[in-house]
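Student: Have a look at this fold, sequence not included:
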């Protein structure tokens, strides 16, 4: 599929998809005409990248994760054990952020008169 189709299917702009390629997050094949050619698995990859970006991970970290997480049924520890410590730290950071957001929500709920 070409970049427009991948964009439509994932909701990610063609510009962002090109950026993902520059960052090593996607590696589309090239047609003789120079057009990018994406595969079905790239739809899943783009969705994973979006989730990881929204969690606050940087593209350099995501670029390390993507090759190790191409199969959702494979545990990362078996494929890229060197990433586990860094990912555990990222998980702890996300958990702390969730806790902070929940506390902020509780404060707002109390201010607007909603039960906690």
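Tutor: Yes, it's here. Worth saying up front: this structure is predicted, and the values here are computed from it rather than measured. Numbering: from 1, shown residues only.

Student: can we go C-alpha only for contacts and neighbour counts from here?
Tutor: Fine.

Student: Determine the number of other residues adjacent to the spatially closest residue to residue 56 that is not a sequence neighbour.
Tutor: Nearest residue to residue 56, sequence neighbours excluded (CA to CA, 6 or more residues apart in numbering): residue 94, at 8.0 Å. Other residues near residue 94 come to 15 when the count uses other CA atoms under 10 Å.

Student: so residue 94 makes contact with residue 55?
Tutor: Yes - if you go by CA atoms under 8 Å, residue 94 and residue 55 touch, sitting 6.9 Å apart.

Student: any idea which element the residue nearest in space to the middle of the chain lies in?
Tutor: Taking CA atoms, centre = their mean as the criterion, residue 49 is the residue nearest the geometric centre of the chain, at 2.3 Å. Assigned by DSSP states H and E, residue 49 falls within helix 40-54.

Student: Second structure for comparison follows:
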């Protein structure tokens, strides 16, 4: 299949397919007219790259998964290198969460300092909205 058909069937752009080629994730054969010719294995690889990107694993880190599929495995994460890539991805997410939690705490402390409202501090007791439910005048 040609690049446009591959892109359409995989749910990506032609530009994305060319990017995956530059990363070395795809190596289509060339027809005599110079056109790229992709097979079903490459379609599967592109779909996997797209799915990995949706989980936060960028194409630049998809090589172990594509290689695992290329080795004939039913799933791209059956190989040790793929599992290691998952672990690396989780470590990156955990680090990002720690940075965001620290930022949240700093912002809450500054807000509390600026307003004198200690309820904005992490771990402060919830004081509620101050309204009474069901009260009649």
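Tutor: That came through, no problem. All values reported here derive from a predicted model rather than from experimental measurement.

Student: what TM-score do we get after superposing?
Tutor: Scored by TM-score structural alignment, normalised by the length of structure 1, the superposition of the two chains gives a TM-score of 0.65; 96 aligned residues with a CA RMSD of 2.8 Å.

Student: ok, back up a step: the residue nearest to the centre of structure 1 pairs with which position in structure 2?
Tutor: Under the alignment (TM-score structural alignment), residue 49 of structure 1 pairs with residue 49 of structure 2.

Student: got the contact list for its match?
Tutor: 58-59, 62, 66 (CA atoms under 8 Å, 6 or more residues apart in numbering).

Student: which ones among those are found in helices?
Tutor: Among those, the ones falling in helices (DSSP state H) are residue 66.

Student: which other helices and strands contact the longest helix along structure 2?
Tutor: Counting by DSSP H, the longest helix found in structure 2 is helix 80-115. Counting by 3 or more CA pairs under 8 Å, 6 or more residues apart in numbering; DSSP states H and E, the packing neighbours recorded for helix 80-115 of structure 2 are helix 63-70.

Student: okay, the helix or strand where residue 15 of structure 1 lies sits on what stretch of structure 2?
Tutor: Following DSSP H and E, one finds residue 15 of structure 1 within helix 14-22. Taken onto structure 2 by TM-score structural alignment, helix 14-22 of structure 1 occupies residues 14-22 there.

Student: What is the neighbour count of residue 83 of structure 1?
Tutor: 15.

Student: rewinding a little: now for the next helix or strand after the helix holding residue 15 of structure 1, which elements pack on it?
Tutor: The C-terminal neighbour of helix 14-22 of structure 1 among helices and strands, as given by DSSP H and E, is strand 29-30. If contacts are counted by 3+ CA pairs under 8 Å, 6+ apart, strand 29-30 of structure 1 sits against strand 36-37.

Student: mean shift between the strand it packs on and structure 2?
Tutor: Mean deviation of strand 36-37 of structure 1 relative to structure 2 after superposition (mean CA distance after the TM-score superposition for structure 1): 0.2 Å.

Student: quick one: that strand to chain centroid distance?
Tutor: Between the centre of strand 36-37 of structure 1 and the centre of its chain there are 21 Å (CA atoms, centre = their mean, to the nearest Å).
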